[in-house]
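>>> Quick one, fold the following:
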Amino acid sequence: MKQIFAYESVEDHNRYEEITKQLMNSLTSYEKLLMEKFSLNEKPKGIVWTTKELATTVFSNVPIPAFTNRDLIYISPDLKEWKELFINQLAGRNLPHISEYYQSINFKEILTILGHELTHHIDLFVDDFDDDRDEAIWFEEGMCEFLPRKFMLSDEEFDKITNIEQQLVETFKNQYGNHSLEEFGAMSYEGSLTSIMYDYWRSFLAVKKLVEEAGGNVLKVFERYHEWHQSGRGVTLTEFFNIDL
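Down below sits the predicted model:
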C-alpha cells in the first residue's frame, strides 16, 4: 500500500512522521494474517495520513477521522485528537474510570482503528463497496472492530476495552437503545457522536458473542453469515443469528 500524506503544512508531516512509521510497521503482521486466513485478496491502494479537520470536513463529513473506500484508507494519526474524541463520546457523563481509560490510550488504539479500516477490504464480506444494500452493516462493522482487537491486543487489553464498551452500552441504552442493530447504516451518521459510537459498541459486542458461541472460531461465524446470504436473506441477520443487543 502506498502512503499518501495529506497535510496543510510541513510541520504536520514532521509531527506525525514517527507515529505513522510505527503504525505501518505494526500493521504488517495483521495484514499478513488477513491475507492468509481471512481472504484479504485485494488491498486498498494506499493510506492517506491526514488531520482530523481535513478528514472530517474535506474528505468526509462524518465526525470520525478514519474511514475507507474501495481504493484508500483515510486516517488521522494524532493520538491527542483521538483521546479527545473518545472523551467527547461520553457526552459529559460522569464516568471517571472510563474517562481515565481513554486518557491513557496509546498508539495501539490507533493501530486497531487502522486495522478496522483494512478489515473492510476482506472478501469474506458479501456486500461490496459499490453495493446499494444497507442490510447487516452491523455485522461488518462489528467484525471490523473484533478482528483487529482480537489479534493485535493482549488478552488483558481486549478484555479491558470489552468491559468499557459493555459499560457504555448500559450507560446510554435508555437514550440510544430503542432501535434494532439492523438500522445501522447511512442514517446512523446523521446523529451525535455518541449515538454513532453506540452502534459500533453494540455491533462489536454482538460479533464477540457470536464468536464465543462458535467456540472461538471466527470462520464458522462467517460460514453462517454466508448461509444467510446464499439462502436469500429471507430474514434479517439478527433474526438469523437470534441475537438481540
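>>> CA atoms for contacts and neighbours, from now on please.
Will do.
>>> Thr194 - how many residues pack around it?
Neighbour count for Thr194, taken as other CA atoms under 10 Å: 18.
>>> Same check on Val221?
The burial count for Val221: 20, using other CA under 10 Å.
>>> mind checking the SS state of it?
Here Val221 is recorded as helix under DSSP: H, G, I helix; E, B strand; the rest coil.
>>> elements contacting the top helix by length along the chain?
Longest among the helix segments of the chain by residue count, using DSSP state H, is helix 10-37. Packing partners of helix 10-37 (3 or more CA pairs under 8 Å, 6 or more residues apart in numbering; DSSP states H and E): helix 107-119, helix 137-152.
>>> residue boundaries of the strands in this structure?
Applying DSSP state E to the chain gives strands spanning 2-6, 46-50, 66-68, 72-75.
>>> Now the second one, please; I'll put the structures next to each other:
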Amino acid sequence: MKHIYAFEKIEEYTKYQSIIERFNKKLKEYQHILEKNYALSEMPKAIMWTSEELATTVLSNIPIPAYTNKDIIYMSPDLLAWRQLFIKQLDGKSLPHIEKFYENYSENHLLTILAHELTHHSDLFMDEFEDDRGDSIWFEEGMCQYLPRKHLLTEEEFEEITDVETKLVEVFKEKYGLRSLDKFGSSSYEGTLSSIMYDYWCSYLAVKFLVEVRANNDIELVFHEYQKWHKEGRKVPLTEFFGLN
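From the prediction side, this is the model:
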C-alpha cells in the first residue's frame, strides 16, 4: 500500500510526520487481524495523508476528513481539527461531559477512524463501494466502527466512547430518531454534521448489540446471518431480518 502526502507546505508534513508513522505501524498490526479473522484479502492502493481543509474542500466536499474513494483512503492526521469537528457535531448543545471527552479526544481514538476505512475492504461485506449500498450500509458502517474500537482501544476507552455515543443518541433522537437505520445516509453528506453522525452512532450501537447481546459475542454468527440475508435475496429490510426496532 502506497502512502501519498498532500500538504500545501512542507512544514505541514513535518508537523504530522511522527503521528503518521505511529499510525502506519499500528495499522499494519490491525491489518494482520483483519487478514486473519475478517477476510481482508485485497488492500487499498494507497492512503493519502492530507489536511482537513484539503480533504473536505478540494479533494472532496465530504465534511468529514476521512473517507475512501474507490481504492484510496483519504485521511487527515490533524488531531486538533478532529477535536473541533466533533465538538461542532454537538450543535451548540450544553453537554459538558461530552465536550470534555472530545476536547481530549485521543490519538488512539483517531487511529480507529483510519482503521474504520481499512475495515471497509473486508470481503465479508456484500456491497462494493461503487454499488448503491442502499439497504445495508448501516451494518457495514456500524461494523467498521465496532471492529477497530474492539481491537485497538483499551476496555476503558471502548466503554467511554460507547457511553458518549449512547448519550448523543438520546440527545438527538427526538430530532432524528424517526429515521430507520435502513435509510442510513439518506441525507447523504448534505445534512447537518449531527444528522450525518447520528446514523453512525446508531449503527455502531446496533452492531454492538447484535454481537455482544444477541449473538453472545459470536461475531462470526452475526456475519453469517448478514450474508444469509443477502444470499436469500434481501427479501426484507436488514433491520427487520435482525429483529431490530
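>>> So after superposing, what's the score?
Scored against TM-score structural alignment, normalised by the length of the first structure, the superposed chains reach a TM-score of 0.97; 244 aligned residues with a CA RMSD of 0.9 Å.
>>> want to throw the strands of the first structure into TSV with distance to Gln89 of the first structure and mean neighbour count?
Putting these into TSV (distance: least, CA to CA, whole Å; neighbours: other CA atoms under 10 Å) gives the following:
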stretch	distance to Gln89 of the first structure	mean neighbour count
strand 2-6	26	14
strand 46-50	21	20
strand 66-68	15	22
strand 72-75	18	23
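>>> picking that back up, quick one: the helices and strands packed on helix 10-37 of the first structure as TSV, columns for mean neighbour count and distance to Leu27 of the first structure too.
TSV is the format used below for those (neighbours: other CA atoms under 10 Å; distance: least, CA to CA, whole Å):
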stretch	mean neighbour count	distance to Leu27 of the first structure
helix 107-119	22	7
helix 137-152	22	9
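>>> Go through these and name the closest to Thr28 of the first structure.
Among these, helix 107-119 comes nearest to Thr28 of the first structure, with 10.0 Å by CA to CA.
>>> I'd like to know which elements that closest one is packed against.
helix 10-37, strand 66-68, strand 72-75, helix 79-88, helix 137-152.
>>> can you list contacts of stretch 172-183 of the second structure?
Outside stretch 172-183 of the second structure, the residues within contact range by CA atoms under 8 Å, 6 or more residues apart in numbering are 134-138, 195, 198-199, 202-203, 237-239.
>>> just the buried members of the residues you listed?
Neighbour counting over the contacts of stretch 172-183 of the second structure (16 or more other CA atoms under 10 Å) leaves Asp135, Ser136, Ile137, Trp138, Ser195, Tyr198, Asp199, Cys202, Ser203, Leu238, Thr239 as the buried ones.
>>> so how far is Leu111 of the first structure from the closest residue to Asp199 of the first structure other than its chain neighbours?
Leaving aside its sequence neighbours, Asp199 of the first structure sits nearest to Phe184 (CA to CA, 6 or more residues apart in numbering; 6.6 Å). Per CA to CA, to the nearest Å, Phe184 of the first structure is found 24 Å from Leu111 of the first structure.
>>> next one: Glu190 of the first structure
26 Å.
>>> cool, Thr162 of the first structure as well?
17 Å.
>>> How about Glu227 of the first structure?
Going from Glu227 of the first structure to Leu111 of the first structure by CA to CA gives 32 Å.
>>> One more: Tyr16 of the first structure?
Taking CA to CA, one finds Tyr16 of the first structure at 14 Å from Leu111 of the first structure.
>>> Please apply the same query to Phe59 of the first structure.
From Phe59 of the first structure to Leu111 of the first structure the distance is 21 Å (CA to CA).
>>> can you check Gln167 of the first structure too?
Between Gln167 of the first structure and Leu111 of the first structure the distance, using CA to CA, works out to 23 Å.
>>> before we move on, what about Phe5 of the first structure?
Phe5 of the first structure sits 17 Å away from Leu111 of the first structure, going by CA to CA.
>>> Same check on Tyr30 of the first structure?
Applying CA to CA to Tyr30 of the first structure and Leu111 of the first structure gives a distance of 10 Å.
>>> ok so, going back, want to try a markdown table for the helices and strands packed on helix 107-119 of the first structure, with distance to Leu219 of the first structure as columns?
Output for those, formatted as a markdown table (distance: least, CA to CA, whole Å):
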| stretch | distance to Leu219 of the first structure |
| --- | --- |
| helix 10-37 | 9 |
| strand 66-68 | 23 |
| strand 72-75 | 25 |
| helix 79-88 | 31 |
| helix 137-152 | 11 |
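>>> Compare the ones you listed and give me the one nearest Thr171 of the first structure.
Set against Thr171 of the first structure and scored by CA to CA, these come closest in helix 79-88, at 14.4 Å.
>>> report the angle between the axes of the closest one and helix 107-119?
Angle of helix 79-88 of the first structure versus helix 107-119, following axes from the mean of the first three to the mean of the last three CA atoms, to 10 degrees, is 80 degrees.
>>> Check the mean deviation of the longest helix of the first structure from the second structure.
Average distance, helix 10-37 of the first structure versus aligned residues of the second structure after superposition (mean CA distance after the TM-score superposition for the first structure): 0.7 Å.
>>> Relative to the second structure, which residues correspond to that helix?
Mapped onto the second structure using TM-score structural alignment, helix 10-37 of the first structure covers residues 10-37.
>>> Can you get me the centre-to-centre distance for that stretch and its chain?
Relative to its chain's centre, stretch 10-37 of the second structure lies at 17 Å (CA atoms, centre = their mean, to the nearest Å).
>>> Over to stretch 220-235 of the first structure?
Using CA atoms, centre = their mean, the offset of stretch 220-235 of the first structure from its chain centre is 22 Å.
>>> and what of stretch 182-191 of the second structure?
15 Å.
>>> Return the set of buried residues in it.
For stretch 182-191 of the second structure, a neighbour-count test (16+ other CA under 10 Å) marks Asp182, Lys183, Phe184, Gly185, Ser186 as buried.
>>> List just the nearest of these to His224 of the second structure.
Nearest to His224 of the second structure among those, with distances taken as CA to CA, is Asp182, at 18.9 Å.
>>> distance of that closest one from Arg234 of the second structure?
Counting by CA to CA, the gap between Asp182 of the second structure and Arg234 of the second structure amounts to 12 Å.
>>> Pull the contacting residues for Leu79 of the first structure.
Asn106, Phe107, Ile110.
>>> Switch these over to a markdown table; also include distance to Asn174 of the first structure.
Formatted as a markdown table, those follow (distance: CA to CA, whole Å):
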| residue | distance to Asn174 of the first structure |
| --- | --- |
| Asn106 | 31 |
| Phe107 | 32 |
| Ile110 | 29 |
